[in-house]
Structures are given as structure tokens and as C-alpha cells.
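Enquirer: 3D model of this:
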Amino acid sequence: MPLSPFNIYNQFVAEASQAAQVRQLKRTIKENANFNYAANESIREMVSTSEYTQSKT
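Expert: Predicted coordinates:
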């Protein structure tokens, strides 16, 4: 029964739901300038640590 109306409907709903989640994620990334992208720390945090020293010449 893979082509039963219920299976087709359930497949359609699942794909529509997944597409909506992807659109929402893309919208969140676009609207939020602070989106993390799974980075451990920002570049600003990395260069402002005490381990980073800028040589003065």
C-alpha cells in the first residue's frame, strides 16, 4: 500500500514540514547577525585574549 492516499498525504505533510523548518532556519540566520555557525568563539574574542599580543614596531 505505498501509494495509498494516506501514505501520499503523510509524505506530502512531512516534506512540507521539513521545507518550512529549512525556510525558518534560513530566515533566522539572515535576520540574526550574531548567528554562531557552530564556532567556539568569535574572532573578536579570539584576538582579545591575553595570549594574543600585537608587536609594536
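Enquirer: rest of the way, CA atoms for contacts and neighbours
Expert: OK.
Enquirer: burial check on I29, number of neighbours?
Expert: 14 (other Cα atoms under 10 Å).
Enquirer: what helix or strand is it on?
Expert: Element membership for I29 (DSSP states H and E) is helix 5-31.
Enquirer: following element in sequence after that helix, please.
Expert: Using DSSP H and E, the next helix or strand after helix 5-31 towards the C-terminus is helix 43-47.
Enquirer: could you also give me the structure for this next sequence, so I can compare it with the first?
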Amino acid sequence: MGRPISNEALLLEIEEKRKQMIQSGLENGLRSAKTIQLSVQVDNLMNAFNQSRSAHLLFKH
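Expert: Reported below is the predicted structural model:
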């Protein structure tokens, strides 16, 4: 198994994927398969970030 990704790295990846999603939406439309796929990837990254933050807060106390 690989090393867990840091919250900072997750935030950077979220921002990059979000930019790609917006660009795809402009070029291909909001309902295109590519835009929807990128949206799902952004959601997954955001969920991973939120889970990581929650775990960090739980174990911090």
C-alpha cells in the first residue's frame, strides 16, 4: 500500500481537477461524459479530504 496523501496535496489535486472540470464544461458542455467524470473525481477527492480531516480531528484529541 502507498503512503497516505497529505491534506495539502489533496487540496492541490482538488483545485487542479476542478479547473479541468470547468474547462471541460466550457468546451464539451456540462452534461458531457468527460465533464461528469471529472465532477465525480472532484467529489471523490473532496470526500477523501473530508475523511482525512475527520480522522485527524478524532485522533488529535
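Enquirer: and the TM-score between them?
Expert: With the length set by TM-score structural alignment, normalised by the length of the first structure, the two chains reach a TM-score of 0.55; 33 aligned residues with a Cα RMSD of 0.7 Å.
Enquirer: circling back to that earlier point, what's the average distance of the helix holding I29 of the first structure to the second structure?
Expert: Compared with the second structure after fitting, helix 5-31 of the first structure has a mean deviation of 0.4 Å; criterion: mean Cα distance after the TM-score superposition for the first structure.
Enquirer: OK, contacts around the residue lying closest to N7 of the second structure once chain neighbours are set aside?
Expert: Nearest residue to N7 of the second structure, sequence neighbours excluded (Cα to Cα, 6 or more residues apart in numbering): F49, at 6.2 Å. Contact analysis of F49 of the second structure by Cα atoms under 8 Å, 6 or more residues apart in numbering lists N7, L10, L11.
Enquirer: residue in the first structure matching F49 of the second structure?
Expert: F49 of the second structure maps onto Q21 in the first structure, with residues paired by TM-score structural alignment.
Enquirer: now do L30 of the second structure
Expert: Under TM-score structural alignment, L30 of the second structure pairs with P2 in the first structure.
Enquirer: burial check on its match, number of neighbours?
Expert: Using other Cα under 10 Å, P2 of the first structure has 7 neighbouring residues.
Enquirer: ok, N7 of the first structure next?
Expert: The tally of other residues near N7 of the first structure (other Cα under 10 Å) stands at 12.
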